[in-house]
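In: Dropping a prediction and its sequence here:
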Amino acid sequence: MQRVRRGLDLLLGLVCCTLLAALVVVLVWQVFSRYAMNAPSSSTEEILRYGVIWMSLLGAAYAVGQGSHLSVDILRDRLSHRGKLRLDAVIALAFMLFAGVVLVWGGWKGVTIASRQTSAVMQIPMSWVYLSLPVSGALMILYSLLNLADLSQGRTHHVDPEEQPEMMGE
């Protein structure tokens, strides 16, 4: 299981980093073409919009796998180790339910509806954009299953703020 998690982390991290680097290049081109050449590129805004959608949803799936999603730890801090493991299991199951119903099932409905539409400028199928929902949902379910497998062995992937390295300037 750890090999699967490491491989998935590496692949998803590589995709997100590559996507971020590409978006930075597109943004620089957009600014340069608009202000230096006085001829703004028409497709850069769509590329950035759809790239941010994909990067955000893939990043959310990665956060589920790392246990670094947004959470309120007031209850968690008061639980025993066993209670924390149970709470983490409930959270993983909740992520699976949300990802399965909203992202995979609902997202696939969006993909099928959007398959008849194209983007305004680049004329790409909008289903490619909406595909980010079921893909990220499937990744969240996979990560949640990996998290549950780890929890069954007494390991957790919850990020503890006290174990985080100190930020510069604090």
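Out: Perfect, I can see it now.

In: CA only for contacts and neighbour counts going forward, please
Out: OK.

In: Show me the contact partners of stretch 52-70.
Out: Contact partners of stretch 52-70, identified using Cα atoms under 8 Å, 6 or more residues apart in numbering, comprise 9, 12-13, 16, 19-20, 23, 129, 132-133, 136-137, 139-140, 143-144, 146-147, 157-159.

In: What of stretch 89-106?
Out: 133-138, 140-141, 144-145, 147-148, 151.

In: how long is it from one end to the other?
Out: Using Cα to Cα, to the nearest Å, one end of stretch 89-106 lies 24 Å from the other.

In: and it, which residues are buried?
Out: 89, 91-93, 95-100, 102-105 (16 or more other Cα atoms under 10 Å).

In: Redo those as CSV? Include distance to residue 68.
Out: Formatted as CSV, these follow (distance: Cα to Cα, whole Å):
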residue, distance to residue 68
89, 15
91, 12
92, 12
93, 16
95, 13
96, 16
97, 18
98, 17
99, 16
100, 20
102, 21
103, 19
104, 21
105, 25
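
In: and the two most separated of those residues?
Out: 89 and 105 (22.3 Å; Cα to Cα).

In: One more to weigh against that first structure:
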Amino acid sequence: MESIKKILDKVLSTICVILFGALVVLVTWQVITRFILNNPSAFSEELAKYCFVWLVMFGAAFVFGENGHMRIEFIQDSMPKKLRIASQLFIEVSIIAFSALVLISGGLTTTKIAWTQMSAALNVPVGYLYAVMPVSGGFIIFYCIYNIYVIAKTKKPLEIV
């Protein structure tokens, strides 16, 4: 499980770097065509939107893998060790439920609906924009299961990054 997590971390971080680089290039091109050439590029604006959405969703999954998501630490820090472990397990299970219901189930439904719509500038199905939801939801669930595994194995609360 550790090796799968390391591989997934590397893949997600690489994808995020590539998407961020592409986003910078696309937005720069959009600014150049809009303000210097006075002829805005339609494809770069829409492609930047796709890159941004995918970057945010994959970035969120990567943050879950680093255990860097938001939480109220001072409450957990004031708890005894066993209660802290129980609260972390509850948080991980809650995140799994949210990811399964909203990101995976809702994402699949939204993707199916949007698959019949075509984007104006790129002429590709809008479903590609929403397809990242179930994918990132699956990654987040994997990371939560991994965190539960680490808590059960070490019998210690997770280190908060």
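Out: Perfect, I can see it now. What you are looking at is a predicted structure, and each value in this text was computed from that prediction instead of being measured.

In: To what extent does stretch 144-152 of structure 1 diverge from structure 2 after superposition?
Out: Following superposition, stretch 144-152 of structure 1 is found to deviate from structure 2 by 0.8 Å on average (mean Cα distance after the TM-score superposition for structure 1).

In: quick revisit: among the buried residues of stretch 89-106 of structure 1, which are located in helices?
Out: 89, 91, 92, 93, 95, 96, 97, 98 (DSSP state H).

In: Okay, the last one and residue 110 of structure 1: tell me how far apart.
Out: Between residue 98 of structure 1 and residue 110 of structure 1 the computed distance is 16 Å (Cα to Cα).

In: nearest to residue 74 of structure 1, of the contacts of stretch 89-106 of structure 1?
Out: Nearest to residue 74 of structure 1 among the contacts of stretch 89-106 of structure 1, with distances taken as Cα to Cα, is residue 151, at 20.4 Å.

In: need the contact list for the nearest residue to that closest one once chain neighbours are set aside.
Out: In space, residue 151 of structure 1 comes closest to residue 85 once its chain neighbours are excluded; the distance is 6.2 Å by Cα to Cα, 6 or more residues apart in numbering. Contact analysis of residue 85 of structure 1 by Cα under 8 Å, 6+ apart lists 151, 154, 155, 156.

In: lining up the residues you listed with structure 2, which overlap?
Out: On the basis of both residues aligned by TM-score structural alignment, their matches' Cα atoms under 8 Å, what survives of the contacts of residue 85 of structure 1 in structure 2 is 151, 155, 156.

In: Among the residues you listed, name the ones in helices.
Out: Per DSSP H, the subset of these in helices is residue 151.

In: In ChimeraX, how would I select just the buried ones from the kept ones among the contacts of residue 85 of structure 1?
Out: Here is the ChimeraX command that picks out the buried ones among these, judged by 16+ other Cα under 10 Å:
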select :151,156
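
In: List the contacts of stretch 119-126 of structure 1.
Out: 42, 43, 46, 111, 114, 115, 116, 117, 118.

In: Mark which of these are part of strands, please.
Out: If you go by DSSP state E, the contacts of stretch 119-126 of structure 1 have nothing in strands.

In: most neighbours, which of these?
Out: Among the contacts of stretch 119-126 of structure 1, residue 111 has the most neighbours (other Cα atoms under 10 Å), with 22 neighbours.

In: Just give the nearest non-adjacent residue to that residue, would you?
Out: residue 127 (4.7 Å).

In: any idea which element that neighbour lies in?
Out: Using DSSP states H and E, residue 127 of structure 1 falls within helix 126-130.

In: what's the mean deviation for that helix versus structure 2?
Out: Counting by mean Cα distance after the TM-score superposition for structure 1, helix 126-130 of structure 1 comes out at 0.8 Å.

In: whereabouts in structure 2 does that helix align?
Out: Here helix 126-130 of structure 1 aligns to structure 2 at residues 126-130, judged by TM-score structural alignment.

In: Same question for stretch 11-21 of structure 1.
Out: Using TM-score structural alignment, stretch 11-21 of structure 1 pairs with 11-21 in structure 2.

In: Tell me roughly how far that stretch lies from structure 1 on average.
Out: Mean deviation for stretch 11-21 of structure 2: 0.5 Å (mean Cα distance after the TM-score superposition for structure 1).

In: I appreciate the help and will end here.
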